[in-house]
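A.B. asks: Quick one: sequence and predicted model below, then my questions.
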Amino acid sequence: MLFRRFLSFEDSKTMISYILSIVLLTTVVVELECGTNFMKPVFNVMTPYYWAKDRFNNDTVTDESTAMYNGEVCQIVNLNLLMRHVARYPSLYWIRRMNSLHKMIKKNPDVVKKHKFLKTWIIPFAEENAYSMSALGNEEATTLGRTFGEKFKPLFEGNMDLIDYTTTSKEVTRQSFKAFHKSLNETIQANAPMPIQTVDDERLRFYTKCKKYRTYSDKSNVEYDSFFGGTKMRTVVDKIRKLLGVKNFKTEQVITMHQICAFELGIFNQSDWCSFFTLDDLDALDYLFDLSHFWQRGFGYPINWQMSCPFTSHMLKRFDDTIAYQNETTVADIQFAHSYTLLPVYTAFGLFKDSNKLLAINYEANKSRRFRVSRTCPFSANLGTALYKCGASGNFVVKMFVNGEEVDIPACGGKVCLHQDFKQAYTSLGDCDFQKICKTQ
């Protein structure tokens, strides 16, 4: 009877293995929660493209060269593609803030003893590389060149010299264009020479030209400032201050830590700085940044989207010309710009609009918000607007794609919109008196 009261040797091994498995699983869960693996869309505009797209989703590329409308097959005849530049290194401003923060923390021997990586950590971002394309960015451009080449192959085949490429004056957009074109060229197997892109800040950096916008922008941080100094952010800062072991740690310094975590994790797939954050912390910071974008580039003020008309009017005119002159010499406009370009354009078309405004006091109510920059405007984010010609009817229809996926067009309530309805709904986006809108005179 005695043996029944004790586990056998084999049972003991099984039980030990089971316990070790539970311990290991718990360790992994804690490790994921404490920040060694945050490859998720929680880093706002610093989010790599394929974290926002679900990096575990390996779906094949869908052919979007045709669309169905009223039972007819419609063939793509023109594409407008607006892309944010690819993943880059931090700006010089942030590199210097990162260095200063590290130097300040290292002065405290107790903190370094507690967090040993701080002793040997050296900032991996050289000042000479500030704001330039990273290796991750090159991967994004290569993948997207291939993706769009496959998605709209019939449009590009034989027409690689009929694509207009436009960048801003910033070097990272030129780097994005070159890497994208190389990949698209290889996908189409066109062997086309590298084209000379147009530099057009009037169309793609309209926010730098709009005097009225700059006035509103200066006044639009009320909600951001309120959340910045509010209870939720104080809770995040107090927790990190205690975990780090530095007295009088400030919100600005937590944001700098967040920048280090975001860029290191994105570029190198690992960052010890992320260990100070939880997903709840990152969600709070994401909302803080979304407040700024909502009021400065989103639905907060009409000027935010009105000023995008140099871009929207160019696109709508191109579609009109394609319809009017059936042998239009350009099959696509592919443009490389910035988050400050893309977000106002999204807003102009009514994309990602919530029923509630984003305010400092409704963080919990907005956790399922549509206006979530981490998902809609990561590095390499893109808005594709495609014009199709239908069979016997001769109708023209429009589809829109955000980050390669078709979306409902707000003005039409569906994914395929008759061009004349699309044009009528967005008439104000085609009539562009930029000087009047922005009061530049």
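C.D. replies: Perfect, thanks for sending it. Numbering: from 1, shown residues only.
A.B. asks: contacts, neighbours, all on C-alpha from now
C.D. replies: OK.
A.B. asks: May I ask you to name the longest strand in the chain?
C.D. replies: Using DSSP state E, we find that the single longest strand of the chain is strand 72-84.
A.B. asks: Name the surrounding residues that touch that strand.
C.D. replies: With C-alpha atoms under 8 Å, 6 or more residues apart in numbering as the test, strand 72-84 has contacts from 65-68, 155, 173, 315, 319, 322, 330-339, 341-342, 377, 379-392, 396-397.
A.B. asks: Sort out for me which of those are in helices.
C.D. replies: 155, 173, 315, 319, 322, 339, 341-342 (DSSP state H).
A.B. asks: Out of the residues you listed, the closest to T235 would be?
C.D. replies: Set against T235, the nearest of the ones in helices among the contacts of strand 72-84 by C-alpha to C-alpha is S339 (29.2 Å).
A.B. asks: does A190 really touch G158, like I thought?
C.D. replies: Yes. Judged on C-alpha atoms under 8 Å, A190 makes contact with G158 at a distance of 7.4 Å.
A.B. asks: Determine how far stretch 268-283 lies from the middle of the whole chain.
C.D. replies: Put simply, stretch 268-283 sits 18 Å off its chain's centre (C-alpha atoms, centre = their mean, to the nearest Å).
A.B. asks: got another, please set it beside the one above:
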Amino acid sequence: MIACIFRLLFLVPVSLPLDFSTKTPYEPPKRVAFEEKDSICNCTAIQVNGILRHGSRYPSRRDMKSLRLLTRKLTSWLPVLDAHWSARMATWNFPSTLSEHREKHLHNRGEEEQYNLGRRIATSLPKLFSINPISKDYEFVSTDEERTLRSASAFGLGLFEGRGTLGSTRVEPIAVRSRDVNRILRFFDDCPLYIQSVSKNRSALVEETFYWEGSLMKKVAKRLSVQLTGGRNQSLLSVDDVRLFSRACILETNECGSSPMCQLFSDDDWRIVNYALELKNFWKRSYGYDINWKISSPLLKNVYETMRNKSKIGIFRFAHAETLLPFLSLLGLFKPSKPLRASNFDEERIFQASKIAPFSANALFLLYNCTKKKTSSCTVDGYHVKLFVNEKEERIPNCTNQTTGLCSLTTFEEIFKDDLTFDFDMACRPSNESTFAIFFLIVSSHALVLFLIK
């Protein structure tokens, strides 16, 4: 933290919107929407069933490589920078707290995000998380990564602190299962066809590529060049250099709260750069291709079966943005009216990764047992669910009752019956025919963009 404190003494606050796509820190809502008793109907919460992304983490090895490359480039640019930026960049180096031995490990901010999320859930639903909890009533599942396992631990500490029997703070230790979970939590690594046709296929991200090479990004490179050189050089930076500066802005701000790299960008510049990240997430992890979200069906089946069995009070699964984005797309949430493309940057869009899948993002199903009363205007009876995304209530498309906000478990099963019977192995089997089909889909999806660019 000393390195960060030194930096902040010399930095002017930046007005950039904190919109760092999936690397955005978690911002809890001002009002928690969870309710043990439904405010309209005679319903009582009996289960919380959730998928949670790990908390804020340290950068990847690739990120650190980018920061070192930027440091070398800054040294070579010093003679042509104006006096203001030359003085600032001459001593710039990435924070000493960022190092490869912590690669992708959970950050202490991430621990706090998860701990506080657990506390808010327990406080809002006190009857579900009572004194002296019985371990068999709760299940914690995680991918086998340091950042997800520790997220689960920090979350469990917040969930049960003061309710257990251990130590002066009466904590309750939790057991976290990480074996045999890839099919439900890392399905993106378990589907050969998805890996072959989308994840490891650069042509699947042609929209992002066109956008980085387009006129908007070149204008940003020109504006940053003019700013750094005092107008003497309009072509100092390439588009790849803009990418390096934006990455440094995100990583250093997440570590220290601010960064001189962010001060290079105007709000308009940042919106242009950020849209490239949106394109990547849309086409690689969301609605871009059907296979992206269809392969999250095993996770939906697991959620549904644990709701139907009702054997647990709380089920919490800790995973990744690559887990949550496809899953929410499978549910039909945050779906734009038309695909995100390199050519429609200026259009309003509901798909925003920073709001959907920031660090510590969460999707929580609250299962209610409802009893119809003659004196009530609500006629709901049986088991119903509400969905909360990042602690805000979201209506499940084609399922949620517009008046009550509830979706019956029976209707839920009917709407998603095809997904609940999805044949993962068959759909993910690589073959010449399926590969050609995906290739044709990619080419046809982007034909309009190819025409426009030409």
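C.D. replies: Structure's in. What do you need? What you see is a predicted model; the values in this text were computed from it and never measured.
A.B. asks: so what number do they get for TM-score?
C.D. replies: Here the TM-score for the pair of chains, by TM-score structural alignment, normalised by the length of the first structure, is 0.84; 392 aligned residues with a C-alpha RMSD of 2.1 Å.
A.B. asks: can you map out the strands along the second structure?
C.D. replies: 43-53, 138-142, 176-177, 314-319, 362-370, 382-389, 392-394, 407-408.
A.B. asks: winner for burial among those strands?
C.D. replies: strand 314-319 (a mean of 26; mean count of other C-alpha atoms under 10 Å).
A.B. asks: What residues in the first structure pair up with it?
C.D. replies: Mapping strand 314-319 of the second structure onto the first structure (TM-score structural alignment) gives residues 332-337.
A.B. asks: And stretch 113-122 of the second structure, by the same measure?
C.D. replies: Counting by TM-score structural alignment, stretch 113-122 of the second structure sits on residues 140-149 of the first structure.
A.B. asks: want to throw the strands of the second structure into CSV with distance to S203 of the second structure?
C.D. replies: Compiled in CSV, these are given as follows (distance: least, C-alpha to C-alpha, whole Å):
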stretch, distance to S203 of the second structure
strand 43-53, 28
strand 138-142, 32
strand 176-177, 37
strand 314-319, 27
strand 362-370, 31
strand 382-389, 32
strand 392-394, 34
strand 407-408, 39
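A.B. asks: Quick one: closest of those to N274 of the second structure.
C.D. replies: For N274 of the second structure, the closest of these is strand 43-53, at 20.7 Å, according to C-alpha to C-alpha.
A.B. asks: State the number of residues packed around G404 of the first structure.
C.D. replies: Counted with other C-alpha atoms under 10 Å, the neighbours of G404 of the first structure add up to 19.
A.B. asks: for D161 of the first structure, that is, sorry about that
C.D. replies: Residues near D161 of the first structure, counting by other C-alpha under 10 Å: 16.
A.B. asks: can you check K113 of the first structure too?
C.D. replies: Neighbours around K113 of the first structure, by other C-alpha under 10 Å: 12.
A.B. asks: which other residues reach the match of stretch 113-122 of the second structure?
C.D. replies: Residues outside stretch 140-149 of the first structure that contact it (C-alpha under 8 Å, 6+ apart): 49, 61, 86-87, 156, 176, 179-184, 186-188, 380, 404.
A.B. asks: Per the alignment, S225 of the second structure pairs with which residue of the first structure?
C.D. replies: S225 of the second structure maps onto R241 in the first structure, by TM-score structural alignment.
A.B. asks: if I pick its match, what's in contact with it?
C.D. replies: 247-249.
A.B. asks: mean offset of the match of strand 314-319 of the second structure relative to the second structure (after superposition)
C.D. replies: When the second structure is overlaid, stretch 332-337 of the first structure sits 1.0 Å from its aligned residues on average, using mean C-alpha distance after the TM-score superposition for the first structure.
A.B. asks: Please work out which residues outside that stretch touch it.
C.D. replies: For stretch 332-337 of the first structure, the surrounding residues in contact (C-alpha under 8 Å, 6+ apart) are 78-85, 162-168, 173-174, 176-177, 204-205.
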